[in-house]
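Trainee: Any chance you can model this:
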Amino acid sequence: MKKYSQVVLALLLFLTWSCATDELNTVHPQQLDGTALDLTHAAGGNGQGHAYGLLRTCSSADVLERQLQENPGLVRKMELLEAAISAKGTSKPSKGGGKPGSGTDPGTGETPPAPAYQQITIPVVVHVLYNTQLQNISDAQIFSQIDVLNADFGGTNPDLSQLPGAFSGLQGTANIHFELANDRIYRKQSSRESWGTRDEMKYSSKGGMDAVDPETHLNIWVCRIGSSILGYAQFPGGNPKTDGVVIDPDFFGTTGSVQYPFNQGRTATHEVGHWLNLRHIWGDGRCNADDFVADTPLSDRPNYGCPAFPTVHCKTTDMTMNFMDYTDDACMYMFSQGQVDRMRAVLQTTARSGYIKTEAN
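Mentor: Below is the predicted model of the structure:
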């Protein structure tokens, strides 16, 4: 098993690695820790015949790097969090063992039974910051996003039926429910045309809206971020005042102002995955990089558009349909069981335990 200091060191190293050396894609994404996504028009398109298509990529290394600079104790918090998660049996020695895609345990060669998790309900607060009336998205658009989160984290999304047989034993159900009441939608008009990624939308003193009960509620800010950024998330362990997820209104929900090919609510699913401590499925590095999940295949890059199956990198078949890859909304539709175990584990730690509203059979 990895030493916990090595886990955090790996996190810091892949930030440096990705900014300095990543030339894998024509769009040259800076692959950091998954806290920010952007749209890029790039040669190669989206795999659906478009010469130039909208692609989902990381926008910059600013978010986590800034948080580490502003909060020297954050590294230690992340180290302790990984130790707590590892103690719950969700970590692994490396990605070198076992056969990715087989669903077998690297140690025993057997397929372990998936745990049947009880439902956890997480209360949600949505802040809508708008400059134009188009950005002042409707309640219907907001609730359409909540519906997507509940389907994706509840394992009831109908596109799961597309899952290839090679991965049929690896799909997991988080059984996490998100609850939003009408009185938890807050709206504010602003003269600002964009907000950036420095969390200014999260402070009323800077023209935004303060987080509401951040120790017990998932706060989501819907606002124009700028620089073609779809959204970003804060990992567990950061400042409670900035904790939550930020999504551009054009990629939030499934109706209203949403834009193809990110019009099925999967940007929020991806970002909430980060909020629950998931990394990108390819580990944000080369073939030996780690996403801290045992059953996700090796890869050295993100996938875009709607890739053909099988797509092979690092001598294994990529799980391109995973929510933590970079494919179009219509082509991502599953979490692995290992990712589910990791999310559930973080909800049992002090970093996220306050978000559990109820548990029921």
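Trainee: drop to CA atoms for contacts and neighbour counts, all remaining ones
Mentor: OK.
Trainee: In this structure, what residue spans correspond to strands?
Mentor: Secondary structure of the chain by DSSP state E: the strands cover 36-43, 52-57, 119-130, 171-172, 176-179, 185-189, 218-222, 229-233, 245-247, 312-313, 316-317, 335-336, 358-360.
Trainee: Ok, which of these comes nearest residue 324?
Mentor: Across the strands of the chain, residue 324 has its closest neighbour in strand 335-336 (7.9 Å, Cα to Cα).
Trainee: Report the buried residues of stretch 257-273.
Mentor: By neighbour count on 16 or more other Cα atoms under 10 Å, the buried set for stretch 257-273 is 257-258, 261-273.
Trainee: Pull the distance from the longest helix along the chain to the chain's centre.
Mentor: Among the segments of the chain that qualify as a helix by DSSP state H, the longest is helix 4-21. How far helix 4-21 lies from its chain's middle: 18 Å, per Cα atoms, centre = their mean, to the nearest Å.
Trainee: Centre of the chain to stretch 150-162, how far?
Mentor: 16 Å.
Trainee: can you check stretch 304-322 too?
Mentor: Centre-to-centre, stretch 304-322 and its host chain are 18 Å apart (Cα atoms, centre = their mean).
Trainee: now do the same end-to-end measure for it.
Mentor: Stretch 304-322 has an end-to-end distance of 12 Å (criterion: Cα to Cα, to the nearest Å).
Trainee: Give the buried residues for it.
Mentor: With burial defined by 16+ other Cα under 10 Å, the residues of stretch 304-322 counted as buried are 304, 305, 306, 307, 316, 317, 318, 319, 320, 321, 322.
Trainee: before we move on, back to that, next, the buried residues of the longest helix of the chain.
Mentor: Residues of helix 4-21 classed as buried by neighbour count (16+ other Cα under 10 Å): 4-5, 7-8, 10-12, 14-19.
Trainee: Including distance to residue 354, could those residues go into TSV?
Mentor: Converted to TSV, the buried residues of helix 4-21 look like this (distance: Cα to Cα, whole Å):
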residue	distance to residue 354
4	24
5	26
7	25
8	24
10	28
11	25
12	27
14	30
15	29
16	33
17	34
18	33
19	35
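Trainee: hang on, the earlier thing: from the buried residues of stretch 257-273, which land in helices?
Mentor: 266, 267, 268, 269, 270, 271, 272, 273.
Trainee: just checking, the fourth one touches residue 150?
Mentor: No: counting by Cα atoms under 8 Å, residue 150 is not a contact partner of residue 269; they are 9.4 Å apart.
Trainee: Ends of stretch 209-223, what's the gap?
Mentor: End to end - Cα to Cα - stretch 209-223 spans 11 Å.
Trainee: And the contacts of it?
Mentor: Residues outside stretch 209-223 that contact it (Cα atoms under 8 Å, 6 or more residues apart in numbering) are 122-130, 135, 188, 194-195, 201-204, 240-249, 252, 352, 354-357.
Trainee: another one to check against the first:
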Amino acid sequence: MTESDLPQPPARDLCGTMLVHRRLLNESTTYRARRAAIENRALQYERGRRSPVREEVVTLPVVVHVVHNPAVPGQDIGDEQIHSQLAVLNRDFRAANPDREKVPPVWRPLVADAKIEFRLAAVDPEGEPTDGIIRVATERRSFSFDDAVKASATGGSDPWPTDQYLNIWVCQLGGGLLGYAQFPGGPPQTDGVVILHTAFGTTGTATAPFDGGRTATHEIGHWLDLYHIWGDDDGACTSDDRVADTPNQADANTGSPVFPHISCGNGPNGDMFMNYMDYTDDNAMFMFTRGQVTRMNACLEGVRASFLVSSRTLAGPARPAPATLTSAGPVPSGAASPAAGTAAAVPAPAPGAAAGAPAPAPSPGPAAGAAGEHQAASSAAAPAPSFGPVPGPAHWPAPGAAPGATAGTDGQDGHAARPDGEVARVLRDSERLVTEVLQDIRTAIGLVGGDRADG
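Mentor: As a prediction, the model looks like this:
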């Protein structure tokens, strides 16, 4: 088998997440119930009935499964390509990407820091040190959105516990797919993100126009419960992404559109095509909004709350990214480049801060602008279920941490040690979060208690 025998690189960005979502909706009443609860929780956050407990940066442990066919050596991507992707994610989810300056001035106040970072796992499920990278040879020529890459029995790689690690599979995808993710609430054995190896990272096999690492940013957005910005209604303008501060638009944008691009009567500013949840080229997407960050917080403090615990003990130390040159000079990794008129700009690190540590940024405020009320899911007022351990604050020190765990009490993990005066606030926040999670568990039991066959 030669490289020419394999599926050709995609001519346009194509995400299979909604194909997976619709399949699960058709197959599983459990999934439908969980999604209804998750949507209701997100709606409560959007309307201000609940507010985020988390105030600090959470670091998600990542395991990358490189599933490659030995007949095509390029599929076995190098460590540098993997690290380049992590660097992109850490800029994009912290609003520290220099190209955020290209966001049109009308939307710059909406640019938001999600306060989420990603590090390759330092501890494996058995408590042993790891580099967070698994390499598995396969005889398969390519994979699809059927989740075969996520199991060794079907030529792929078995996941690490999906309530503790963000599993990313990198492989050859067919059918023009760049990647796909599973929304929260799906089966744990297939939870995670899949990316085409030529659309992963910024070096090695990464191929233009998808060589900026934004396919992973987009798919992890789905994993954190973000929909496509146009609402996947095939241009009907009748559905949206359930986020108030993103304009409704007719369909996906591709390539590098010119602002403004108007559809669905959304003038004068038109589509927010530079949003990570559109389909534009990697060099044309630059932002998440405050409303999208609020929705991600609802996910992290609900169905994915177990990550607020595992992030402390399983994530390894950050690998520093090189400084990025901008018109204002070099920008350290984790710090946003200055943008004139940007209300949500990330301030520069304070004197004495840990080198390379991301600077604190204002918490996302209420979504700017008004939008129509979203229709409540069928299980009205039901909060999202939580299927992992009861979480605590994201940056509590972990006593007796396993080898490779970050300490967190002296700034080694890139964050300053917690002042003693904050202990009381931490305890209050923890008690509130635990109460909400227990309520969610009780609700989830009520939603799915009678459904065992397809769970």
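Trainee: care to give me the TM-score?
Mentor: Once superposed, the chains reach a TM-score of 0.76 (TM-score structural alignment, normalised by the length of the first structure), with 289 aligned residues with a Cα RMSD of 2.2 Å.
Trainee: wait, what's in contact with residue 119 of the first structure?
Mentor: Contact analysis of residue 119 of the first structure by Cα under 8 Å, 6+ apart lists 175, 176, 177, 358, 359, 360, 361.
Trainee: what do we get in the first structure for residue 117 of the second structure?
Mentor: Residue 117 of the second structure maps onto residue 177 in the first structure when the alignment is built from TM-score structural alignment.
Trainee: and that match, how many residues sit next to it?
Mentor: Here the number of neighbours of residue 177 of the first structure (other Cα atoms under 10 Å) works out to 21.
Trainee: Quick check: it touching residue 154?
Mentor: Yes: using Cα under 8 Å, residue 177 of the first structure makes contact with residue 154 at a distance of 6.8 Å.
Trainee: measure residue 252 of the first structure to residue 172 of the first structure for me?
Mentor: On the measure of Cα to Cα, residue 252 of the first structure and residue 172 of the first structure end up 24 Å apart.
Trainee: Mind checking which of these two has more residues around it?
Mentor: residue 252 (32 against 21).
Trainee: measure the more buried one to residue 358 of the first structure for me?
Mentor: Taking Cα to Cα as the measure, residue 252 of the first structure falls 26 Å from residue 358 of the first structure.
Trainee: for residue 196 of the first structure, same thing?
Mentor: The value you get for residue 196 of the first structure to residue 358 of the first structure, if Cα to Cα is used, is 34 Å.
Trainee: Run through the neighbouring helices and strands of whatever helix or strand residue 440 of the second structure lives in.
Mentor: Using DSSP states H and E, residue 440 of the second structure sits within helix 423-448. When contacts are defined as 3 or more Cα pairs under 8 Å, 6 or more residues apart in numbering; DSSP states H and E, helix 423-448 of the second structure packs onto helix 29-46.
Trainee: for the helix it packs on, packing partners?
Mentor: When contacts are defined as 3+ Cα pairs under 8 Å, 6+ apart, helix 29-46 of the second structure packs onto helix 17-27, helix 290-300, helix 423-448.
Trainee: For residue 103 of the second structure, find the nearest of those.
Mentor: Proximity to residue 103 of the second structure (Cα to Cα) singles out helix 290-300 among those, at 14.1 Å.
Trainee: From the contact counts, what lies against the closest one?
Mentor: On a contact count with 3+ Cα pairs under 8 Å, 6+ apart, helix 290-300 of the second structure meets helix 29-46.
Trainee: what range in the first structure does the helix it packs on sit on?
Mentor: Per the alignment by TM-score structural alignment, helix 29-46 of the second structure matches residues 72-89 in the first structure.
Trainee: Pull out the buried residues from the matching stretch.
Mentor: Buried residues in stretch 72-89 of the first structure, defined by neighbour count with 16+ other Cα under 10 Å: 74-75, 77-86, 88.
Trainee: Format those as TSV; extra columns: distance to residue 141 of the first structure.
Mentor: Shown next, in TSV, are those (distance: Cα to Cα, whole Å):
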residue	distance to residue 141 of the first structure
74	35
75	37
77	36
78	34
79	38
80	38
81	34
82	36
83	39
84	37
85	35
86	38
88	37
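Trainee: list the contacts for the closest residue to residue 38 of the first structure other than its chain neighbours?
Mentor: With Cα to Cα, 6 or more residues apart in numbering as the criterion, residue 38 of the first structure has its nearest non-adjacent residue at 3.7 Å, and that residue is residue 229. By Cα under 8 Å, 6+ apart, the contact set of residue 229 of the first structure is 36, 37, 38, 39, 59, 248.
Trainee: what's the counterpart of residue 229 of the first structure in the second structure?
Mentor: Correspondence of residue 229 of the first structure to the second structure, assessed by TM-score structural alignment: residue 177.
Trainee: Repeat that for residue 292 of the first structure.
Mentor: With TM-score structural alignment as the criterion, the equivalent of residue 292 of the first structure in the second structure is residue 242.
Trainee: How many residues are close by that match?
Mentor: Counted with other Cα under 10 Å, residues neighbouring residue 242 of the second structure total 26.
Trainee: cool, residue 161 of the first structure as well?
Mentor: 10.
Trainee: That one -> the second structure?
Mentor: Counting by TM-score structural alignment, the partner of residue 161 of the first structure is residue 101.
Trainee: Ok, residue 255 of the first structure next?
Mentor: Checking TM-score structural alignment: residue 255 of the first structure goes with residue 203.
Trainee: Skipping its backbone neighbours, what lies nearest that match in space?
Mentor: Using Cα to Cα, 6+ apart and skipping residues adjacent in sequence, the residue nearest residue 203 of the second structure is residue 81, 5.2 Å away.
Trainee: and that neighbour, what pairs with it in the first structure?
Mentor: Per TM-score structural alignment, the equivalent position to residue 81 of the second structure in the first structure is residue 141.
Trainee: one step back: state the span of the second structure onto which the longest helix of the first structure is aligned.
Mentor: Under TM-score structural alignment, helix 4-21 of the first structure corresponds to no residues of the second structure.
Trainee: so what secondary structure elements neighbour that helix?
Mentor: Counting by 3+ Cα pairs under 8 Å, 6+ apart, the elements that helix 4-21 of the first structure packs against turn out to be helix 74-87.
Trainee: Check the mean deviation of the helix it packs on from the second structure.
Mentor: Here the mean offset of helix 74-87 of the first structure against the second structure after fitting is 1.1 Å, by mean Cα distance after the TM-score superposition for the first structure.
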